[in-house]
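In: only geometry, no sequence info:
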């Protein structure tokens, strides 16, 4: 009886040691995953502020909190379990799903670039005005939140799929803990930063109007003037990140293009930053080209239907 209890305790101790050793890798894996999804995070951060533009400033943080709460729910309750189940029952499905998500990012990125240079939206303003639907502020807020959550769901799916792919060879406990940490960290980082962005102009107005010091008033005025330009730049960066990440995900799913990207980095090994930039530029251009062909394919499909 005593020997059986001691053997059981030895097994438990061994299990605890294995679990502790496995959990020691969690910070490293979280950092590695965060680096891999940085482009998607940038895009998520760049896209979200547009959903609160034009709404009541007093509701901005509440709206961001609603989006963040649903984003975290999607990551923890829907996407992480889905990734773990797929990884267990159908691991072969993960790369194609990642590549499909990458293709969607390229398509969305191309659409954004196309809209920047397209003049088709400058049609008869009367016809556009006639198409405007009159809704209440509450309905507009709900509509904005729904749109933001829908966009975030796609980006979050990519993030959690990449997070799982990073730890696919690790123990189940490590996989679960890493995915939970990634979901929490990225959600807090993205929506915390978005909250700072959307309230920065209010902070600037406060300084410009109420500060007793001329230097602080000038700083406030500068913040108010700078924020529209910053949001525009952030939008450009987000679009570029979308193209870069989408193309890189697809490239890494195809041996030939994956080796080609690696060769670019190796050829500039003496200048790591330049090598990274070259890979980003090549990926972004490739994503734009791929997005163009996907857009034409979608257009032809719509006409055929």
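Out: Now that the structure is in, tell me what you want to look at. In this text, all values refer to a predicted model and were calculated from it rather than measured experimentally.

In: contacts and neighbour counts: CA atoms only from here.
Out: OK.

In: so what's the nearest residue to residue 163 once chain neighbours are set aside up against?
Out: Ranked by CA to CA, 6 or more residues apart in numbering and with sequence neighbours excluded, the top spatial neighbour of residue 163 is residue 33, at 5.5 Å. For residue 33, the contact set (CA atoms under 8 Å, 6 or more residues apart in numbering) comprises 162-163, 166, 182.

In: likewise residue 47?
Out: 235, 238.

In: quick one: it and residue 270, what's the gap?
Out: According to CA to CA, to the nearest Å, residue 47 stands 35 Å off from residue 270.

In: Surely residue 219 is in contact with residue 208?
Out: Yes: with contact defined as CA atoms under 8 Å, residue 219 reaches residue 208; the gap is 7.3 Å.

In: contacting residues for residue 159?
Out: With CA under 8 Å, 6+ apart, residue 159 has these contacts: 37, 40.

In: That one sits in which helix or strand?
Out: Assigned by DSSP states H and E, residue 159 falls within helix 137-167.

In: Going by neighbour count, list what's buried in that helix.
Out: Neighbour counts over helix 137-167 (16 or more other CA atoms under 10 Å) mark 141, 144-146, 148-149, 152-153, 155-167 as buried.

In: In addition, the following structure is provided for comparison:
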């Protein structure tokens, strides 16, 4: 009996050693995954602050916390397990889901570019009906829902890329890496977003007379620079959305992926320039793809538009 128990303990110890050895690779895999999803993280960070613009400043951190909480729940409880299940039963589906998400990012990026630079000269029509009035609570709820929908797509891309990085690893590694990436990226993104939206309040506090002249000057500089910073961040987010979306699609299509690799090799002596050229080309490609998707959707709306009801 004792011998059997000792043998069992030896087996458990051996299993623990194997598991520990495999888990040693987790930090490396998490770091690798974080680097691959950096473009999506930049986009997520740049997009989110707009959802609190115009709302009660006292509610800003609460709103960001609500979005972050739902983002983490989506990553950890829905997207992560879904990636594991698909990876086990239908791994071939994941690249196509990634490409579908990439197409959505290109479309969203094109819509932003169009809204920023597109000029319409259509006359503004006077409203024929009374405008619907909503309460601040309803507006906050709508903003949170909209932010969570956008975050869900970006989170799906993050989890899918994370899974692709560890697809050949043991199941325990996959679970730990996906969970770690979900927690780390959520905290990093929304912690930074919270800092951005409260930066002007921090600047106002630093500009008070009780602080020394240098601190007050820095505080006033923060307050003055935040509008420009948020504008630049919006442009960066749009560019990131386009290049990430296009790159995801390009990686799923060999006839596009190989030219990108050749381009990087051509600039191997100047990696930074090669990266910049690749990003610009991908962003432009994302705009073109987004434009095509927008036209197809508009055509679909016209084809399936219900005829106007005749008034007796």
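Out: Cool, the structure landed. Because the structure is predicted, anything quoted here is derived from the model rather than measured.

In: Tell me how the two chains score on TM-score.
Out: The pair, once superposed, lands on a TM-score of 0.95 when counted by TM-score structural alignment, normalised by the length of structure 1; 304 aligned residues with a CA RMSD of 1.7 Å.

In: Just send the contacts of residue 33 of structure 1 back as a markdown table, with distance to residue 243 of structure 1 too.
Out: Formatted as a markdown table, these follow (distance: CA to CA, whole Å):
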| residue | distance to residue 243 of structure 1 |
| --- | --- |
| 162 | 16 |
| 163 | 19 |
| 166 | 21 |
| 182 | 22 |
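
In: re earlier: ok, average deviation of the helix holding residue 159 of structure 1 from structure 2?
Out: Its aligned residues in structure 2 lie a mean 0.9 Å from helix 137-167 of structure 1 after superposition (mean CA distance after the TM-score superposition for structure 1).

In: Name the nearest residue to residue 258 of structure 1, sequence neighbours excluded.
Out: residue 252 (4.5 Å).

In: Now do that neighbour: how many residues are near it, please.
Out: 18 (other CA atoms under 10 Å).

In: how about the helices of structure 2, start to end?
Out: Counting by DSSP state H, structure 2 has helices at residues 2-23, 26-36, 38-47, 60-73, 80-89, 93-117, 136-166, 171-197, 199-206, 213-252, 254-266, 271-303.

In: Point out the most buried one among these.
Out: Comparing these by mean neighbour count (mean count of other CA atoms under 10 Å), helix 38-47 ranks first with a mean of 22.

In: What angle do helix 171-197 and that one make with each other?
Out: Per axes from the mean of the first three to the mean of the last three CA atoms, to 10 degrees, the angle that helix 38-47 of structure 2 makes with helix 171-197 is 30 degrees.

In: What span of structure 1 is helix 38-47 of structure 2 aligned with?
Out: Residues 38-47 of structure 1 are matched to helix 38-47 of structure 2 when aligned by TM-score structural alignment.

In: Mean per-residue distance, the matching stretch versus structure 2.
Out: Mean for stretch 38-47 of structure 1 is 0.7 Å (mean CA distance after the TM-score superposition for structure 1).

In: measure the spatially closest residue to residue 272 of structure 1 that is not a sequence neighbour to residue 235 of structure 1 for me?
Out: Nearest non-adjacent residue to residue 272 of structure 1, counting by CA to CA, 6+ apart: residue 265, 7.4 Å away. Distance, residue 265 of structure 1 to residue 235 of structure 1, by CA to CA: 27 Å.

In: Likewise for residue 32 of structure 1?
Out: 25 Å.

In: again, but for residue 62 of structure 1
Out: Distance from residue 62 of structure 1 to residue 235 of structure 1, counting by CA to CA: 22 Å.

In: And residue 216 of structure 1, by the same measure?
Out: Shown here: residue 216 of structure 1 relative to residue 235 of structure 1, a distance of 28 Å by CA to CA.

In: How about residue 106 of structure 1?
Out: Applying CA to CA to residue 106 of structure 1 and residue 235 of structure 1 gives a distance of 15 Å.

In: Show residues contacting stretch 161-168 of structure 2.
Out: Contacts of stretch 161-168 of structure 2 (CA under 8 Å, 6+ apart): 29, 32-34, 36-37, 83-84, 87, 173-174, 177-178, 181.

In: now swap in stretch 290-305 of structure 1 and tell me
Out: For stretch 290-305 of structure 1, contacts defined as CA under 8 Å, 6+ apart pick out 103, 106-111, 247.

In: Go again with 10 Å.
Out: By CA atoms under 10 Å, 6 or more residues apart in numbering, the surrounding residues in contact with stretch 290-305 of structure 1 are 102-111, 113-114, 243, 246-247, 284-289.

In: same check, this time on stretch 67-78 of structure 1
Out: For stretch 67-78 of structure 1, the external contacting residues (CA under 10 Å, 6+ apart) are 48, 51, 61-63, 65, 79-82, 144-153, 155-157, 159-160, 176, 179-188, 190-192.

In: how far apart are stretch 97-115 of structure 1 and its match in structure 2?
Out: Stretch 97-115 of structure 1, aligned to structure 2 and superposed, deviates on average by 0.6 Å (mean CA distance after the TM-score superposition for structure 1).

In: Likewise for stretch 177-189 of structure 1?
Out: Mean deviation for stretch 177-189 of structure 1: 0.3 Å (mean CA distance after the TM-score superposition for structure 1).

In: Which residue range of structure 2 does that stretch align onto?
Out: Alignment of stretch 177-189 of structure 1 against structure 2: residues 176-188, by TM-score structural alignment.

In: quick one: the matching stretch to chain centroid distance?
Out: Per CA atoms, centre = their mean, to the nearest Å, the displacement of stretch 176-188 of structure 2 from the mean C-alpha position of its chain is 13 Å.
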